[in-house]
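J.: everything below, folded, please.
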Amino acid sequence: MTNQGLAFLTYLKSTAHTREYLHYCYRHHGEEQAKLLAYENAERFSYGLQLGEEFLTAAEQTPFSVKPLLYYYSLTHFLKSCIVTVDPEYPSTSKVLAHGLSTRKRKKQHYRFLEDEIRIQPHGLFPYAAASLFHITSFPNKVSMDHLLQPLDFMKPIYHYKQKTSINEPFFPDLASSFAVLYNLSMLVRYEGEWWGEMIQLRDREDYVFIHHFLASIPEQIYDLTSNWLKNQSPY
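T.: Modelled structure (predicted):
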């Protein structure tokens, strides 16, 4: 994480600073009760950032095999705090609390992670975050891991060594793409233990190096992408 990103997230740990920050965000979005809403949401916003950071810290002490779960939960909390800055009533309905993504539970016999696809659901955290944070309301029916990973700047060095590949135009901003990839990895940990365990132990699948590089890079990316998005909403 860059020092600038770290400094801003540290600054927002104080509810006094958080109220000021949210007050600005809500005024910018035309909320009539901006000051009251900022006061009501300050602790919820700060606690989301705290939980996101604590999941990342916990991941540092856990085996590689379970890291995707903790990274996914970390980014989930960071995203929810981001949403609070533009939607003070979040969550207004139970529909927005689901993942908003789905994947095939039973994998094919010769399953390859890079070819695996996720489907974007009409309701849930992913589509709501995409609309609220990035104004994206139209989605493809499904998207592969390869198409999500290739355009990420921090994945380009490892893709450089992959033959016959071309960098695709990104489907989503990096924050959204990273969340979608972490969702799928967390599902593998939860429901495909045999495949996941063999991949880690044997390291004989091409998928391994791409997954390993992604997971090695993602803690810093979560911090930086979150802090950059939050800072872009403020006058700081």
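J.: CA only for contacts and neighbour counts going forward, please
T.: Fine.
J.: helices of this protein, residue ranges please.
T.: 3-11, 15-28, 34-60, 67-86, 125-134, 145-149, 156-159, 174-191, 193-202, 207-232 (DSSP state H).
J.: distance check, Gln150 against Phe45.
T.: When distance is defined by Cα to Cα, to the nearest Å, Gln150 is 32 Å away from Phe45.
J.: which one's more surrounded, these two?
T.: Neighbours per residue, other Cα atoms under 10 Å: of Gln150 and Phe45, the larger number sits with Phe45, 26 against 23.
J.: possible to save the helices of the chain as TSV with distance to Leu101?
T.: Output for the helices of the chain, formatted as TSV (distance: least, Cα to Cα, whole Å):
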stretch	distance to Leu101
helix 3-11	28
helix 15-28	28
helix 34-60	20
helix 67-86	13
helix 125-134	7
helix 145-149	13
helix 156-159	25
helix 174-191	8
helix 193-202	20
helix 207-232	19
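J.: can you tell me which of those is most buried?
T.: Counting by mean count of other Cα atoms under 10 Å, helix 67-86 has the highest mean neighbour count of the helices of the chain, with a mean of 23.
J.: would you confirm that Gly124 contacts Val96?
T.: Yes. Gly124 is within contact range of Val96, at 4.0 Å (criterion: Cα atoms under 8 Å).
J.: next up, the contacts around the most centrally placed residue in the chain.
T.: Against the mean C-alpha coordinate of the chain, by Cα atoms, centre = their mean, the closest residue is Phe179 at 3.0 Å. Phe179 makes contacts with 72, 75-76, 126, as judged by Cα atoms under 8 Å, 6 or more residues apart in numbering.
J.: of the helices of the chain, which is nearest Arg106?
T.: helix 174-191 (8.4 Å; Cα to Cα).
J.: now the closest one and helix 67-86, what's the angle there?
T.: In terms of direction (axes from the mean of the first three to the mean of the last three Cα atoms, to 10 degrees), helix 174-191 departs from helix 67-86 by 140 degrees.
J.: how close does Phe210 get to Ile158?
T.: For Phe210, the distance to Ile158 - Cα to Cα - is 7 Å.
J.: please point out which parts of stretch 88-101 sit buried.
T.: Applying a neighbour-count criterion of 16 or more other Cα atoms under 10 Å, one finds 88, 90, 96-97, 99-101 buried in stretch 88-101.
J.: Proceed likewise with the subsequent sequence, for comparison:
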Amino acid sequence: MHDIRHWRDFLHYFQSASYTQKFLRRCYRSMPGSDVKSYDNCYPFMYYLEQGEIYYKQAEDSPLSIKPILLFYGFIHFIKAVVLTTDPNYPETTTVLAHGITSRKRKKQQYRFLHDEVKIQKNGLFTHFSSLHFDLKHLEGEKYKMEDLLDQIPEMADSFSVLMKKTTMFPFTEGRLSIEENLLNHFHWTPDSFRQHHSSLPEGIHWEGQDTLSTTLRNEALPFRWNRQEGKLALPAIKNEASSLPEVLIHYAILYNLSMIARYETEWWMELLKNRTTEDYPFILAFITLTTEKGPSLLGELLENKMKQEGE
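T.: As a prediction, this is how the structure comes out:
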């Protein structure tokens, strides 16, 4: 099967109930009752994808004020489809129907989006998805600041550089990252300490000589991030609480918070969109523009990998 290059590329495969059931049967082949489960889940899987696409199409044609709500619900519908490939009993209990993440009460005075936080709950879709697909089982109670989450998205590096004079990424150029003086000064490392810190590298990244990291990867390999817009791997310049989160979970957390703001903090939200008095607006706009394509693409890649694993 050819690599999926656009997130809508994977949808047409699942417009056939016959194909979808065969695909799910392969996903469940090591589980008892795979025939029955694949039959039962065939249409829910197809409907999750269909509903998710509808939300994204509506978001593309909608004003910014309601985009976060539509994007978030489109995103979680795609996640539910991905979850169903691994958990044939989803949703087995009502606990997994919650979002799995909460946002704190907002202060009306001098509230800043970049300083806001979300907190991971014990149960819910975020937690279930994180455990199933990334083996992250101990996220309950973790808090993530919006700025820290955005720091870890490579396409946001220009926004941080221009608006805050902050370096957040060191990009690979033509598959190589030279360990130069500006990089070493940023981390306060010597060449030896940098190599020692990166002695254990993800598969697909290796040392080329003494001072160059080299790769042919075209996907995220933590702690390295994939810049989809530029087709480059990047080394985050900042290590924070979000450094260990796969980017798809970062999009989930930010979209959740923005959707809650758009729904329940209407006065602050509309004033932000109209007055644009802080850097919050350009950061939010840049993220919304990015996630409209990259969010579902990240989930499409998970589904594509599943199709490859199951011999599709």
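J.: superposed, what's their TM-score?
T.: After superposition, the two chains reach a TM-score (TM-score structural alignment, normalised by the length of the first structure) of 0.92; 233 aligned residues with a Cα RMSD of 1.6 Å.
J.: just to revisit the earlier point, could you say which one of the helices of the first structure comes nearest to Leu114 of the first structure?
T.: Once these are compared by Cα to Cα, helix 145-149 is nearest, at 4.7 Å.
J.: and the contacts of that closest one?
T.: If you take Cα under 8 Å, 6+ apart as the criterion, helix 145-149 of the first structure is touched by 113-118, 155, 168, 170-172, 177-178, 181.
J.: got a markdown table for those residues, with distance to Ser65 of the first structure too?
T.: Listed next are the contacts of helix 145-149 of the first structure as a markdown table, based on distance: Cα to Cα, whole Å:
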| residue | distance to Ser65 of the first structure |
| --- | --- |
| Phe113 | 15 |
| Leu114 | 18 |
| Glu115 | 21 |
| Asp116 | 19 |
| Glu117 | 21 |
| Ile118 | 21 |
| Met155 | 20 |
| Asn168 | 29 |
| Pro170 | 28 |
| Phe171 | 28 |
| Phe172 | 27 |
| Ser177 | 21 |
| Ser178 | 18 |
| Val181 | 16 |
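J.: of those residues, which belong to strands?
T.: Under the assignment DSSP state E, the contacts of helix 145-149 of the first structure contribute 117-118 to strands.
J.: quick check on the contacts of helix 145-149 of the first structure: which are buried?
T.: Buried, going by 16+ other Cα under 10 Å: 113-114, 116-118, 155, 172, 177-178, 181, out of the contacts of helix 145-149 of the first structure.
J.: for those, which one is nearest Met199 of the first structure?
T.: When these are compared against Met199 of the first structure (criterion: Cα to Cα), the nearest one is Phe113, at 10.5 Å.
J.: not counting sequence-adjacent ones, nearest residue to the closest one?
T.: Nearest residue to Phe113 of the first structure in three dimensions, chain neighbours excluded: Asp207, at 6.0 Å (Cα to Cα, 6 or more residues apart in numbering).
J.: map the one you found onto the second structure.
T.: Matched by TM-score structural alignment, Asp207 of the first structure corresponds to Asp280 in the second structure.
J.: its match reaches Arg112, doesn't it?
T.: Yes. Asp280 of the second structure is in contact with Arg112 according to Cα under 8 Å; the separation is 6.9 Å.
J.: surely Pro234 of the first structure touches Cys25?
T.: Careful, residue 234 of the first structure is Ser and not Pro. Yes. Judged on Cα under 8 Å, Ser234 of the first structure makes contact with Cys25 at a distance of 6.6 Å.
J.: what's the nearest residue to the counterpart of Leu185 of the first structure in the second structure if we skip its chain neighbours?
T.: For Leu185 of the first structure, the aligned position in the second structure is Leu258, judged by TM-score structural alignment. Leaving aside its sequence neighbours, Leu258 of the second structure sits nearest to Pro68 (Cα to Cα, 6+ apart; 5.8 Å).
J.: ok, now how distant is that neighbour from Tyr13 of the second structure?
T.: 27 Å.
J.: re the thing from before, quick one: residues contacting the match of Asp207 of the first structure.
T.: 112-114, 272.
J.: now the residues you listed as CSV including distance to His6 of the second structure?
T.: Below are the contacts of Asp280 of the second structure laid out as CSV (distance: Cα to Cα, whole Å):
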residue, distance to His6 of the second structure
Arg112, 34
Phe113, 30
Leu114, 30
Leu272, 32
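J.: wait, which of those is closest to Ala234 of the second structure?
T.: Nearest member of those to Ala234 of the second structure, counting by Cα to Cα, is Leu114, at 22.3 Å.
J.: what does the closest one correspond to in the first structure?
T.: Counting by TM-score structural alignment, the partner of Leu114 of the second structure is Leu114.
J.: ok, now Ser103 of the second structure?
T.: Match for Ser103 of the second structure (TM-score structural alignment): Thr103.
J.: that match: neighbour count?
T.: So Thr103 of the first structure, with other Cα under 10 Å, has 16 neighbours.
J.: what sits against it?
T.: Contacts of Thr103 of the first structure by Cα under 8 Å, 6+ apart are 117-119, 184.
J.: do the same with Leu9 of the first structure
T.: Applying Cα under 8 Å, 6+ apart, the residues near Leu9 of the first structure are 49, 227.
J.: name the nearest residue to the counterpart of Val248 of the second structure in the first structure, ignoring sequence neighbours.
T.: Aligning on TM-score structural alignment places Val248 of the second structure opposite Leu175 in the first structure. Among residues not flanking Leu175 of the first structure along the chain, Leu225 sits closest, at 6.1 Å (Cα to Cα, 6+ apart).
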